[in-house]
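Engineer: Everything below, folded, please.
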Amino acid sequence: MIDLLKQLCRQNGVSGDEDAVRDFLREQAGPYADSIRTDALGNLIVFKKGLRSDGPKLLLAAHMDEVGLIVTRITDEGFCKFDFVGGVDRRVAIGKPVVLGPEKVPGVIGLKAIHLVSREEGKKVPKTDSMYLDIGAADKDEALALVRPGTYGAFLGEPEELGEGMLKAKAIDDRVGCAVMLSLLREELPMDVTFAFTAQEEVGTRGAFAAAFSVKPDIALVLETTTAADLPGVDDHRKVCAPGKGPVISYMDGATIYDRGLFRTLTRLAEGHSIPWQTKEYIAGGNDARTIQRSRAGVRVAAMSAAVRYLHAPASVANVEDMENMLRLTRLFLEEMARDGAEE
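Structural biologist: Below is the predicted model:
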């Protein structure tokens, strides 16, 4: 699965511009799907028949978009002003390489030179409107020949393995969930399953809203990532979770109180099959589950996530075994849903 994840992380798919990721997913999923479609918001909805068709209507969801940026204006000097798409950490954006548009025009995020920064300015995180994109253009006309306002930009970085069993890449959030779902699509399933590769999660879980209304699931499992914060200097009670301690099974986050029966089912399966698992020890964040849960008359939702360091930064770090265990536990969850259904 990790090789598949690396391929997914190499694709650029900033929220609202997920075409390249969606095309890759469609190509990979198509041979195994009974039906596949793209809806008006850009979600890729894949249905695959399983051994049983009489169980609850089950949805697996993972978002395919990533954080990035969008060009808003070209200056007379040929620099690009921009805004971030999604909650990018501005502290780590300066000096980072990016590629712009389908032609992948190279650029770098710039800021006023350090020797021109006042002492007071140096104490603060720079605001986005003080940054710019340098694409090497000599003037406005030269820049406009390469990019236009509305052009998306994605961070640049090749996935690579770190140390013992860690992976560094951009867009691990949430290409992990996409890789788990693609892996399952290649297998014989114990029951009918709909897979939603959702769009625009990073700007307000927008795609999941449309997907939930069209699929009309009884139960949904959201496959995600969550911030780890297991770093030196962070108080223990704020560390949330840690890579290497297993998939994160949530009972609550900043947007959703998860179904207790589904939570018990996932934790029981993990313990019964010797899969390490953890919970979020600090209540924060949110994902597509919040939107799916509140659709129509309500949906029973659960979430399983990989603990990821440096979420929403140009590069993130996660544990390979955690991600493999997400696939393993999801497979067991499908078998349970086909056999006994969800606990109440």
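Engineer: all contacts plus neighbour counts: C-alpha atoms, from now on.
Structural biologist: Will do.
Engineer: List the buried residues for stretch 275-290?
Structural biologist: Neighbour counts over stretch 275-290 (16 or more other C-alpha atoms under 10 Å) mark Ile275, Trp277, Gln278, Thr279, Lys280, Tyr282, Gly286, Asn287, Asp288, Ala289, Arg290 as buried.
Engineer: and that stretch, how far out from the chain's middle?
Structural biologist: In terms of C-alpha atoms, centre = their mean, to the nearest Å, the centre of stretch 275-290 is set 14 Å apart from its chain centre.
Engineer: contacting residues around that stretch?
Structural biologist: Stretch 275-290 is contacted by residues 61-63, 201, 205, 208, 220-222, 224, 226, 237-241, 245-256, 267, 270, 301-303, 325, 329 when judged by C-alpha atoms under 8 Å, 6 or more residues apart in numbering.
Engineer: do the same with stretch 131-145
Structural biologist: Outside stretch 131-145, the residues that touch it by C-alpha under 8 Å, 6+ apart are 74-82, 94, 105-112.
Engineer: Now do the contacts for the residue most central in space within the chain.
Structural biologist: The chain has Asp174 as the residue nearest its centroid, 2.1 Å off, counting by C-alpha atoms, centre = their mean. If a contact means C-alpha under 8 Å, 6+ apart, then Asp174 has Ala62, His63, Met64, Asp65, Glu66, Glu224, Thr225 as its contacts.
Engineer: swap in Gly150?
Structural biologist: By C-alpha under 8 Å, 6+ apart, the neighbours of Gly150 are Ile70, Val71, Thr72.
Engineer: same deal with Val105?
Structural biologist: Counted by C-alpha under 8 Å, 6+ apart, Val105 has contacts Val99, Ile135, Leu146, Val147.
Engineer: Out of these, flag the one nearest to Gly122.
Structural biologist: Taking C-alpha to C-alpha as the measure, Gly122 lies nearest Ile135 of the contacts of Val105, at 25.2 Å.
Engineer: What residues sit buried inside stretch 37-55?
Structural biologist: By neighbour count with 16+ other C-alpha under 10 Å, stretch 37-55 contains the buried residues Thr38, Leu41, Gly42, Asn43, Leu44, Ile45, Val46, Phe47, Lys48, Lys49.
Engineer: possible to save the contacts of Gly150 as JSON lines with neighbour count?
Structural biologist: Listed next are the contacts of Gly150 as JSON lines, based on neighbours: other C-alpha atoms under 10 Å:
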{"residue": "Ile70", "neighbour count": "22"}
{"residue": "Val71", "neighbour count": "21"}
{"residue": "Thr72", "neighbour count": "14"}
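Engineer: Would you reformat these as CSV and include distance to Leu25 and secondary structure?
Structural biologist: Listed next are those as CSV, based on distance: C-alpha to C-alpha, whole Å; DSSP: H, G, I helix; E, B strand; the rest coil:
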residue, distance to Leu25, secondary structure
Ile70, 23, strand
Val71, 26, strand
Thr72, 29, strand
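Engineer: Alongside the first, I'd like the structure of this one:
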Amino acid sequence: MLLKKLCNIPSVSGNEKEVRDFIYEKIKPYVDEIKIDFLGNLIAIKKGKESFPSIMLSAHMDEVGMMVNSVDENGFIKFLPVGGMDDRIFVSKVVEIGKNKVKGVIGAKAIHLQEPDERKKALKHKQLYIDIGAKSKEEAEKLVSRGDYIHFDSEYIEFGENLIKAKALDDRAGCAMIMEILKEKYDSTIYAVFSVQEEVGLRGAGVAAYRLNPDLALVLEGTTCYDLTDIDEPDFATRLGNGPAISLVDSGSYFDKNIIKKLLKLAEKNNIKVQFKQTTKGGNDAGRIHLTREGIPTSAISVPCRYLHSPISVIHKDDFENAIKLVSLFLESIKKEDDYE
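Structural biologist: Take a look at the predicted model:
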């Protein structure tokens, strides 16, 4: 499965080459032109008919992870987070470091050695270390170097009723959606952007949008889902299995009402279950895209994802597949006279 292969590839923000190379080879037969810009965005162009609106589809290739900060005298590695993560997810996780994917485990001082106050608080990443089995600084530095990227070692697994567990579902789900969509033909010219460095400040998509200047844009992504027993329903954000989520507003964007209305009509007409994202927290590449040049009408279609920004993110297959259907229907529905200004 395409999504499985994408999720298992490491691609911490700033280190997207491996997944970019994979995507490049897979989409090459379906597009007319492929470019890689200075920042590392992969931009594929699928030409449509003249006078039809051009549409940018955007999903980011990067994932949250870590970076080697230093190695102590005993060969233990101190690290820095890359992207937004809760420090509580780090301890006891298996990781791989650098190009050679050196195996390691994230450890901490044993609980019986911790002071009483330490036991009452979640351990910060500064209190943790990565153990690669080295006996000294010299031995460790033969295997890893300061600045090496670190990714979680977490395999793609299918479980339960159509559930998927993997790292990097935010946003390999979006990447896989675009890759499937590119296999079909549309009247509009499609600018498929696989962006870099979203997790560290939405850096890639804004540059790509400025270069392409599309008539409108859709961001395809994984978004938060808190449908858990100890959370009040208004704070669920989204619900797993309730369909792709459409946002009205988040911390970085007011989404285009005309696009939203069309998406909702298409979902209703084609019996596709959709939901609104119930919170305004968080953001995605739309935050940069919609502010580019004179402004670009932009919306987001998101796959609900439990345990986001962790090595065990979970999505529902039906949400993922329905998101692909909805985007395809949207692209098929675009008319020459459509005006999104």
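Engineer: Let me see the TM-score of these two.
Structural biologist: Put the two chains on top of each other and the TM-score (TM-score structural alignment, normalised by the length of structure 2) is 0.98; 341 aligned residues with a C-alpha RMSD of 1.2 Å.
Engineer: Quick one: map the residue nearest to the centre of structure 1 onto structure 2.
Structural biologist: Aligned counterpart of Asp174 of structure 1 in structure 2: Asp171 (TM-score structural alignment).
Engineer: before we move on, the earlier item: quick check: the farthest pair among the buried residues of stretch 37-55 of structure 1?
Structural biologist: Leu41 and Lys49 (24.4 Å).
Engineer: contacting residues for the equivalent of Gly107 of structure 2 over in structure 1?
Structural biologist: Mapped onto structure 1 by TM-score structural alignment, Gly107 of structure 2 lines up with Gly110. Shown in contact with Gly110 of structure 1 (C-alpha under 8 Å, 6+ apart): Ile94, Gly95, Met131, Tyr132, Leu133, Asp134.
Engineer: out of the contacts of Val105 of structure 1, which one sits closest to Gly341 of structure 1?
Structural biologist: Among these, and counting by C-alpha to C-alpha, the member closest to Gly341 of structure 1 is Val99, at 45.8 Å.
Engineer: wait, isn't the closest one in contact with Gly157?
Structural biologist: No - with contacts counted by C-alpha atoms under 8 Å, Val99 of structure 1 stays clear of Gly157, the gap being 10.2 Å.
Engineer: hang on, the earlier thing: with secondary structure and distance to Gly153 of structure 1 as new columns, can the contacts of Val105 of structure 1 be given to me in a markdown table?
Structural biologist: Output for these, formatted as a markdown table (DSSP: H, G, I helix; E, B strand; the rest coil; distance: C-alpha to C-alpha, whole Å):
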| residue | secondary structure | distance to Gly153 of structure 1 |
| --- | --- | --- |
| Val99 | strand | 5 |
| Ile135 | coil | 12 |
| Leu146 | coil | 13 |
| Val147 | coil | 10 |
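Engineer: top of these by neighbour count?
Structural biologist: When neighbours are counted by other C-alpha atoms under 10 Å, Ile135 leads those with 22 neighbours.
Engineer: picking up where we left off before, report the buried members of the contacts of stretch 275-290 of structure 1.
Structural biologist: When these are checked for burial by 16+ other C-alpha under 10 Å, the buried set is 61-63, 201, 205, 208, 220-222, 224, 226, 239-241, 245-253, 256, 267, 270, 301-303, 325, 329.
Engineer: Narrow those residues to those in helices?
Structural biologist: Among those, the ones falling in helices (DSSP state H) are Ala208, Thr267, Ala270, Asn325, Leu329.
Engineer: and these as TSV, adding distance to Ala20 of structure 1?
Structural biologist: Listed next are these as TSV, based on distance: C-alpha to C-alpha, whole Å:
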residue	distance to Ala20 of structure 1
Ala208	19
Thr267	35
Ala270	34
Asn325	27
Leu329	29
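Engineer: out of these, who's nearest Leu185 of structure 1?
Structural biologist: Using C-alpha to C-alpha, those come closest to Leu185 of structure 1 at Leu329, 14.9 Å.
Engineer: Per the alignment, that closest one pairs with which residue of structure 2?
Structural biologist: Aligned by TM-score structural alignment, Leu329 of structure 1 pairs with Leu326 of structure 2.
Engineer: Then Thr279 of structure 1?
Structural biologist: Checking TM-score structural alignment: Thr279 of structure 1 goes with Phe276.
Engineer: Against Leu248 of structure 2, how distant is its match?
Structural biologist: 8 Å (C-alpha to C-alpha, to the nearest Å).
Engineer: With Glu198 of structure 2 instead?
Structural biologist: According to C-alpha to C-alpha, Glu198 of structure 2 and Leu248 of structure 2 sit 20 Å apart.
Engineer: Tabulate the buried residues of stretch 37-55 of structure 1 (a markdown table), appending distance to Thr151 of structure 1.
Structural biologist: Formatted as a markdown table, these follow (distance: C-alpha to C-alpha, whole Å):
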| residue | distance to Thr151 of structure 1 |
| --- | --- |
| Thr38 | 22 |
| Leu41 | 18 |
| Gly42 | 18 |
| Asn43 | 21 |
| Leu44 | 23 |
| Ile45 | 26 |
| Val46 | 29 |
| Phe47 | 33 |
| Lys48 | 35 |
| Lys49 | 39 |
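Engineer: Show me the strands in the stretch 51-200 of structure 1, by range?
Structural biologist: For the stretch 51-200 of structure 1, the strands defined by DSSP state E, counting those that start in this stretch cover 58-63, 68-74, 80-85, 97-100, 105-110, 132-134, 152-155, 160-162, 166-169, 193-198.
Engineer: Packing partners of the third one?
Structural biologist: Using 3 or more C-alpha pairs under 8 Å, 6 or more residues apart in numbering; DSSP states H and E as the contact criterion, the secondary-structure elements in contact with strand 80-85 of structure 1 are strand 68-74, strand 132-134.
Engineer: Any chance you could list what contacts it?
Structural biologist: Residues outside strand 80-85 of structure 1 that contact it (C-alpha under 8 Å, 6+ apart) are 14-15, 67-75, 128-129, 131-135, 143, 202-203.
Engineer: and those residues, which are buried?
Structural biologist: Buried by 16+ other C-alpha under 10 Å: 14-15, 67-71, 73-74, 131-135, 143, 202-203, out of those.
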